[in-house]
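*Asks:* Compute the structure for the input listed below.
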Amino acid sequence: MPELPEVETTRRGIAPHLAGRHITSVIVRQRRLRWAIPKALERELPGQPVTAVERRAKYLLIRTPAGTAILHLGMSGSLRLLPADTPAGPHDHVDLVLEDGRCLRLTDPRRFGALLWTRRDPARHRLLAGLGPEPLGPEFDGALLHARSRGRRTPVKAFIMDSHVVVGVGNIYANEALFRAGIHPARAAGRIGRTRCDRLAQAIREVLAEAIAQGGTSLRDFVGSDGRPGYFRQTLAVYGRGGQPCPRCGHALREIRIAQRSTVYCPRCQH
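*Replies:* Purely as a prediction, here's the structure:
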């Protein structure tokens, strides 16, 4: 699944091509994604200028004066900027046709993505209203992690992946941040002190910022909006490396499952 850095990479790739341009038409070939694409999007979006392309958690927000298109890439979705007359493939479900003769095309083989429409402030939409702060924003820090973790017996890895605590810390980056912070992923969140919460918050920020700078992770189902894969996977310290030597101490990394997700850690460096 594309994680926050991949979504942010996509946003940065498409925003300069959409902002300030009008959407002339919407072509829906397959309405049945995770939720049905609302017909109001086809009625109300054409003719509108794109005022901004933003991101909230893993959702892309295409803002116009009439409303906001809320787009989620799901498990396998991707976006391309193409000439509008480019023949559509079997998994090319939606085109947002632009005034310059190009289109923003949504491809989603598994159809777990979403394209919704709201006339209200998107922050009040049911999918966004209960989300926690952005990990790279000013509201997120060790004090917030410490306050929200008190009394929690949940493994810290599951805790930081909870979008009500902080958004966008997916499985890959949770593994990496906990390794950098020296925290065992199965440790109860409520047993982590303030100093270590500070260290963990900083590690989350660093890992995500580096991933964004390097174009996201080279996942099988994701390619950047310009057609180039991301390269952050080349610098992953622990994720996908169970049984290999720890890059810090040389001890064999261990792999377990927490909340049904693969979890790799160093039993010497993480406590």
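*Asks:* use CA for all of it now, contacts and neighbours both
*Replies:* Noted.
*Asks:* Quick check, Gly224 in contact with Gly230.
*Replies:* Yes - the pair Gly224 / Gly230 is scored as a contact, 6.6 Å apart, by CA atoms under 8 Å.
*Asks:* so what's in contact with the two at the same time?
*Replies:* Listed as contacting both Gly224 and Gly230 by CA atoms under 8 Å, 6 or more residues apart in numbering are Glu6, Gly215, Gly216.
*Asks:* Regarding the last one, what is its secondary structure?
*Replies:* At Gly216, secondary structure determined by DSSP: H, G, I helix; E, B strand; the rest coil is coil.
*Asks:* And for it, the neighbour number?
*Replies:* Taking other CA atoms under 10 Å as the criterion, the count of residues near Gly216 is 28.
*Asks:* just Gly250 next, same as before
*Replies:* For Gly250, the neighbour count with other CA under 10 Å is 12.
*Asks:* From Ala237, how far off is it?
*Replies:* Computed as CA to CA, to the nearest Å, the Gly250 to Ala237 distance reads 12 Å.
*Asks:* In this structure, which helix is the longest?
*Replies:* In the chain, with assignment by DSSP state H, the single longest helix is helix 194-213.
*Asks:* Next, the buried residues of that one.
*Replies:* Judged by neighbour count (16 or more other CA atoms under 10 Å), helix 194-213 contains these buried residues: 196-208, 211-212.
*Asks:* Centre of the chain to that helix, how far?
*Replies:* Counting by CA atoms, centre = their mean, to the nearest Å, helix 194-213 is centred 16 Å from the centre of its parent chain.
*Asks:* Can you tell me which helices and strands that helix packs against?
*Replies:* The criterion is 3 or more CA pairs under 8 Å, 6 or more residues apart in numbering; DSSP states H and E, and the helices and strands that helix 194-213 contacts are helix 4-18, helix 142-149, helix 171-181.
*Asks:* Next, the structure of the following sequence, for comparison with the previous one:
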Amino acid sequence: MPELPEVESVRRQLHPELAGRLVVDVWWDPHPQQRFSDVGWLEGHRIAAVTRRGKYLLCPLEGAGSPEDGRPLELVLHLGMTGSFRFAASDPARTPADDATDHVRARFTLDDGRDLRFRDPRRFGRVSVVPAGDYTGRVPTLVTLGPEPLSDDFDPDAFAAALARTSAPVKAALLGQRLVAGVGNIYADEALWRARIHPASRRVGRARALALHAAIREVLAASIEREGTTFRDYQMVTGESGRNADFLDAYGQGDLPCNRCGTPMRRSVVAQRGTTHCPSCQRA
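*Replies:* Purely as a prediction, here's the structure:
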């Protein structure tokens, strides 16, 4: 599933193309699922910007407010496991059958004659229009997100204190999104390797927690610079792949020599997720 660097890379490509654009028509897959909600409200609204919160893309909308109570609206997008966006010339002859063939689940026609198409073969993505900032009951995971890791809100002392309060394995705590937003399986493995912390450790200590805080920032910033990590599904709006896969030290490196000490990397399962660590550098 795309994590913060991948979503941020998509955001950076979408924002200049969508900011100020009016949505003149909307189509979405009628396949019933809670991940698509009130999509039709988007029609007739202008997209003010494309921002990001954790792994979500947030687009504040200009125009008439919610049909329910007039509140300003916001478009919430999530790539899920296989979601991607593409621009294409609007085609009035295009049918839902054409979209189904291409795994297009939503299509937004813009005032410049282009469509923005959301393609999602495995259907785990989200397209929702909500009253701006009102995520309770609509996108509840947005309500409980921790601080943005590259912002000043991600305070090292607060992070160390929060980590000390949990009895969960440290990797599970990172994946839970409450301590810090946007870190998933790839970058949890990478940050824990860099901080020399075993992914299953339940007691980290202040010094190592501060090292982990710094490592999270470092691995995310480096991956954003390389436009994310592509293994199979993740692609940017241009169709290009991220360039970070060749720079990974831990994730997916099972049985290969550790880049730090040469010990073969070990694979395991932590928090029901495949995990890789160095048994020499990252001791429990």
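*Asks:* Can you calculate the TM-score here?
*Replies:* In this superposition the chains share a TM-score of 0.93, using TM-score structural alignment, normalised by the length of the first structure; 266 aligned residues with a CA RMSD of 1.7 Å.
*Asks:* Hmm, Glu240 and Ser84 of the second structure touching each other?
*Replies:* No - Ser84 of the second structure is beyond contact range of Glu240, at 11.1 Å (criterion: CA under 8 Å).
*Asks:* neighbour-wise, which of the two wins?
*Replies:* Ser84 (24 against 11).
*Asks:* That one maps to what in the first structure?
*Replies:* Taking TM-score structural alignment for the superposition, Ser84 of the second structure sits opposite Ser78 in the first structure.
*Asks:* What residues sit buried inside stretch 57-72 of the first structure?
*Replies:* For stretch 57-72 of the first structure, the neighbour count (16+ other CA under 10 Å) marks 57-64, 66-72 as buried.
*Asks:* wait, I meant stretch 100-118 of the second structure
*Replies:* Using 16+ other CA under 10 Å as the test for burial, stretch 100-118 of the second structure gives His103, Val104, Arg105, Ala106, Arg107, Phe108, Thr109, Leu110, Asp115, Leu116, Arg117, Phe118.
*Asks:* Would you mind confirming that Ile70 of the first structure is in contact with Trp117?
*Replies:* Yes - using CA under 8 Å, Ile70 of the first structure is in contact with Trp117, at 6.0 Å.
*Asks:* Just tell me what Gly113 of the first structure corresponds to in the second structure.
*Replies:* Correspondence of Gly113 of the first structure to the second structure, assessed by TM-score structural alignment: Gly125.
*Asks:* again with Ala213 of the first structure
*Replies:* Alignment note (TM-score structural alignment): Ala213 of the first structure maps to Glu225 of the second structure.
*Asks:* Can you tell me how far that match is from His31 of the second structure?
*Replies:* Taking CA to CA as the measure, Glu225 of the second structure and His31 of the second structure are separated by 37 Å.
*Asks:* quick revisit: so what's the match of Ser84 of the second structure up against?
*Replies:* Residues touching Ser78 of the first structure, when contacts are defined by CA under 8 Å, 6+ apart, comprise Leu106, Thr107, Asp108, Phe222, Val223, Ser225.
*Asks:* Run a quick neighbour tally on Asp38 of the second structure.
*Replies:* The tally of other residues near Asp38 of the second structure (other CA under 10 Å) stands at 12.
*Asks:* Tell me if I'm right that Asp38 of the second structure and Val129 touch.
*Replies:* Yes - assessed by CA under 8 Å, Asp38 of the second structure is found in contact with Val129 at 5.4 Å.
*Asks:* Determine the three-state secondary structure at Leu115 of the first structure.
*Replies:* Assigned by three-state DSSP, the conformation of Leu115 of the first structure is strand.
*Asks:* and the closest residue to it other than its chain neighbours, what element?
*Replies:* Spatially, and ignoring its direct neighbours in sequence, Leu115 of the first structure is nearest to Leu71 (4.6 Å; CA to CA, 6 or more residues apart in numbering). Counting by DSSP states H and E, the secondary-structure element that holds Leu71 of the first structure is strand 68-72.
*Asks:* Next, the mean deviation of the next helix or strand after that strand compared to the second structure.
*Replies:* Tracing the chain C-terminally past strand 68-72 of the first structure and defining elements by DSSP H and E, one meets strand 78-83 next. On superposition with the second structure, the average gap between strand 78-83 of the first structure and its aligned counterparts reaches 1.1 Å (mean CA distance after the TM-score superposition for the first structure).
*Asks:* Compute the inter-axis angle for strand 78-83 of the first structure and helix 4-18.
*Replies:* Orientation check (axes from the mean of the first three to the mean of the last three CA atoms, to 10 degrees): strand 78-83 of the first structure against helix 4-18 gives 20 degrees.
*Asks:* what stretch of the second structure does the helix or strand just after strand 78-83 of the first structure fall on?
*Replies:* Next in sequence after strand 78-83 of the first structure, counting helices and strands by DSSP H and E, comes strand 92-98. On the basis of TM-score structural alignment, strand 92-98 of the first structure is assigned to residues 104-110 in the second structure.
*Asks:* Just give me the mean distance for the matching stretch relative to the first structure.
*Replies:* By mean CA distance after the TM-score superposition for the first structure, the fitted stretch 104-110 of the second structure averages 0.9 Å away from its aligned residues in the first structure.
*Asks:* In TSV: the buried residues of stretch 100-118 of the second structure, plus distance to Thr275 of the second structure.
*Replies:* Putting these into TSV (distance: CA to CA, whole Å) gives the following:
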residue	distance to Thr275 of the second structure
His103	30
Val104	32
Arg105	32
Ala106	34
Arg107	36
Phe108	38
Thr109	41
Leu110	42
Asp115	39
Leu116	35
Arg117	34
Phe118	30
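*Asks:* what residues are up against the residue mapped onto Arg53 of the second structure from the first structure?
*Replies:* Under the alignment defined by TM-score structural alignment, Arg53 of the second structure corresponds to Arg56 in the first structure. Under the criterion of CA under 8 Å, 6+ apart, the neighbours of Arg56 of the first structure are Leu128, Glu134.
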